[in-house]
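> sequence and predicted structure below; questions after.
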Amino acid sequence: MKSLLTGFAFLLAATTTSLAATFSFPSDDPAATVDIPDAWQPSETDYGVEATSEDGNTYISFDIAGESDMDQVMTDVFAFLEQNGVVPDPASQKESKDTLNGMPFETLDWSGTDADGPVSIGVGILGLSPEKIAIVTYWASKEGEAANMEGVGKILATIKPAP
């Protein structure tokens, strides 16, 4: 009986543990790394990496910008949200300043809508170094946010400057 329980515990751990890949981004000149579970189907973008939760209800991306391209990267972030039908409610905007993994982190958050209904939207700026920032874009259905918040937190806990 004891070995059956041990076997079941091992099987349960194996099925609930998600393998993750470490991404150095952008790939041509890495400024940061982040671990994203394989189940989130991470992929490289022009400026970084993006991923969508296994249930398809939560999106997160990390883009790198410097002084010379910060405006363009921010423009691209908001254009991406608009192209995907994500509409923030300006009256719901909240700003916060904190630290994340020992680095300054400023966020703008909104409630809004997309084609499927109510969503939460966030754009954060993480100071990696005096020359580089990571822009974190987050978009989730209300149900997706509740279901995937722990996973998002685990991903965010891994971001750090590239060695």
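It's in. Numbering: from 1, shown residues only.

> only C-alpha atoms for contact and neighbour calcs from this point on.
OK.

> and residue 69, how many neighbours?
11 (other C-alpha atoms under 10 Å).

> residues contacting it?
Neighbouring residues of residue 69 by C-alpha atoms under 8 Å, 6 or more residues apart in numbering: there are none.

> go on, residue 65?
47, 73, 132-135.

> please identify the buried residues of the helix or strand encompassing it?
If you go by DSSP states H and E, residue 65 is part of strand 58-66. For strand 58-66, the neighbour count (16 or more other C-alpha atoms under 10 Å) marks 58-65 as buried.

> also this one, for the comparison:
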Amino acid sequence: MKRLLIAALAALSIAGIAQAGDIAFPSDAPIAVITFPEPWSAEETETGVQATSPEDAIYLSADVADGKSIDGAIEDAIKFLTDNGVVINGDSAKRQDTEVNGMPISLVDWTGKDKDGAASIGLAAVVLDEKHILVLTYWGTQGDEDKYDGDVASIIQSIRKAD
């Protein structure tokens, strides 16, 4: 997971990845925009957007939070993971602070397991502006997720503020 996110953040462009188009959310007053590659399945949720890779090897969501609700958004993300049978190995936590498209991002990733075996798990907070933070949740099946490295890099690179 760490290798995936570092590669995604370090790369300036990924050639040859088909884009499914932008998803601006929330749709009634967009705060952020993310582009998911085809043939990922993506949909807007109550607080953001969620997507899965083909074969469901990777689940990724992005939820908009304000400074007052960031703790709740992170708690909701962890609860979602545990409710879906994801067990996080707390001792494996690795943290990195960097930038994506000029916005600060703090990443924490872990190893763990789910019903299919070994899993990579990650949470990230992207500071969109002084009032809004984007909380990213990542969960991927180790081994199966490797073929989507380029897709994940493209998704992370596409994160931007809505116009």
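Perfect, I can see it now. Please read these numbers as outputs of a predicted model, since none were measured by experiment.

> average offset of the strand holding residue 65 of the first structure relative to the second structure?
Taken over the aligned residues, the distance from strand 58-66 of the first structure to the second structure averages 0.6 Å (mean C-alpha distance after the TM-score superposition for the first structure).

> after that strand, next one along is what?
By DSSP H and E, the next helix or strand past strand 58-66 of the first structure is helix 70-83.

> give the other helices and strands that the next helix or strand after that next one contacts.
The helix or strand immediately downstream of helix 70-83 of the first structure is strand 87-88, counting by DSSP H and E. Helices and strands touching strand 87-88 of the first structure, by 3 or more C-alpha pairs under 8 Å, 6 or more residues apart in numbering; DSSP states H and E, are strand 103-114.

> other residues contacting the strand it packs on?
Counting by C-alpha under 8 Å, 6+ apart, residues outside strand 103-114 of the first structure touching it are 84-90, 92-99, 118-128.

> among those, which ones are in strands?
87-88, 94-99, 118-127 (DSSP state E).

> quick one, which of those residues are buried?
Buried, going by 16+ other C-alpha under 10 Å: 87-88, 118-127, out of these.

> nearest the geometric middle of the second structure, what residue?
The second structure has residue 136 as the residue nearest its centroid, 3.8 Å off, counting by C-alpha atoms, centre = their mean.

> right, and that one touches residue 64 too?
No: applying C-alpha atoms under 8 Å as the test, residue 136 of the second structure and residue 64 come out as separate, 9.1 Å apart.
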